[in-house]
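J.: From the sequence below, what's the structure:
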Amino acid sequence: MSQPERLSPGDTAPDFTLPSDTGEEVTLSGLRGRKVVVYFYPAAMTPGCTKQACDFSDSLESLRSAGYEVLGISPDKPEKLAKFRERDGLTLTLLSDPDKEVMRRYAAFGEKKLYGKVVEGVIRSTVVVDEEGAVELAQYNVKATGHVAKLRRDLGLDA
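T.: Reported below is the predicted structural model:
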């Protein structure tokens, strides 16, 4: 199985349209003029993904005031994402990519190591897209815990 090419700063971010947990369609190009943090996670309502989503929700206002929108993408269906939002009081936009097409285009789905075995699955990743639609930052195999704080530092948002 071949791995998709990872994105690098300066690449054009692949555009996408995906359904959200509220049923509306969200298109990346529709957010031009804003910076967008697109993060990919394996499954709603699992411990690591919940921690990461809550961290993004807790940082959402400060990220938005710095000009960033946040989109969380998982293979979960919109109905499960709606339960996830409700259960954990999430405030960010959650998108559903059940066929993993967008994940593959962002190199966020493929071979990874899980407990020492090579498996195919979602690679926890974050891609920051600038106002023009270019990749500003691409991070792969990120940790669920502490990732948002590290991302804020990497973006120069914490003094």
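
J.: all contacts plus neighbour counts: C-alpha atoms, from now on.
T.: Noted.

J.: which parts of the lengthiest helix in the chain are buried?
T.: With secondary structure taken from DSSP state H, the chain has its longest helix at helix 47-65. Using 16 or more other Cα atoms under 10 Å as the test for burial, helix 47-65 gives 48-57, 59-60, 63.

J.: Heading C-terminal from it, find the next helix or strand.
T.: Where DSSP states H and E defines the elements, the next helix or strand beyond helix 47-65 is strand 68-74.

J.: Please provide the structure for the following sequence as well, for comparison with the first:
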Amino acid sequence: MEEKTTTKEPSGTIENSKIEQRYDEIKANSTEDKINAFNAKGDDDPTMLRGIFLSDMAESLPMLIDDVTLLTEVTAKNGMLFYQYTIKGIPDNILEGDSWQQNMREILNRNYCGKNAGMDILHEMFPEGITHNYHKSNKLIFTYIVTPAICQ
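T.: Coordinates of the predicted model:
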């Protein structure tokens, strides 16, 4: 009876393979155009960070904010962040009433002006603020814009 032997790769070989693979990805990404675009940016230009944030958010969507609110889209333009929400389960007369809208304004102001690292980064990336658009049955029912001036 012949005995089969299996050779096992040392774990270092697998790690080296991953390092080589990552190196190849970095080299492939380091085109002259991309390097020139990188060099053309200012030292404090938030464009790249904005792009990463928007890409990560897009991968996470949709996000259920609460039992009646679904965040469906996140975009940005000219330093302003735009959130698109879909609302379900709240009657129109409540959504159109002053009480619900005032409550939403207070919540959004409190969240935007809250002192935490994540919100501070959003303020830096999107200095014009955040526009919150709430839709029901594909109809825009409420828009509220929070800006840095609200926090002063």
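
J.: Structural similarity score between the chains, please.
T.: The TM-score (TM-score structural alignment, normalised by the length of structure 2) is 0.25; 64 aligned residues with a Cα RMSD of 4.6 Å.

J.: Return the closest of the buried residues of helix 47-65 of structure 1 with respect to H147 of structure 1.
T.: Nearest to H147 of structure 1 among these, counting by Cα to Cα, is Q52 at 7.3 Å.

J.: just checking, that closest one touches H147?
T.: Yes. Using Cα atoms under 8 Å, Q52 of structure 1 is in contact with H147, at 7.3 Å.

J.: for structure 2, what spans make up the helices?
T.: For structure 2, the helices defined by DSSP H cover 11-29, 32-40, 47-60, 92-95, 98-113, 117-125.

J.: Tell me what angle the longest one forms with helix 32-40.
T.: For helix 11-29 of structure 2 and helix 32-40, the angle between their directions (axes from the mean of the first three to the mean of the last three Cα atoms, to 10 degrees) works out to 80 degrees.

J.: Return the list of helices and strands in contact with helix 11-29 of structure 2.
T.: When contacts are defined as 3 or more Cα pairs under 8 Å, 6 or more residues apart in numbering; DSSP states H and E, helix 11-29 of structure 2 sits against none of the other helices and strands.

J.: Spatially central residue for structure 2, please.
T.: With distances taken as Cα atoms, centre = their mean, M57 lies nearest the centre of structure 2, 3.2 Å away.

J.: Leaving out sequence neighbours, find the closest residue to that residue.
T.: Ranked by Cα to Cα, 6 or more residues apart in numbering and with sequence neighbours excluded, the top spatial neighbour of M57 of structure 2 is V74, at 6.9 Å.

J.: Based on its surroundings, how many neighbours for the one you found?
T.: When counting by other Cα atoms under 10 Å, one arrives at 19 neighbours for V74 of structure 2.

J.: With L114 of structure 1 instead?
T.: Per other Cα under 10 Å, the neighbour tally for L114 of structure 1 reads 10.

J.: dump the residue contacts of it.
T.: By Cα atoms under 8 Å, 6 or more residues apart in numbering, L114 of structure 1 lies in contact with nothing.
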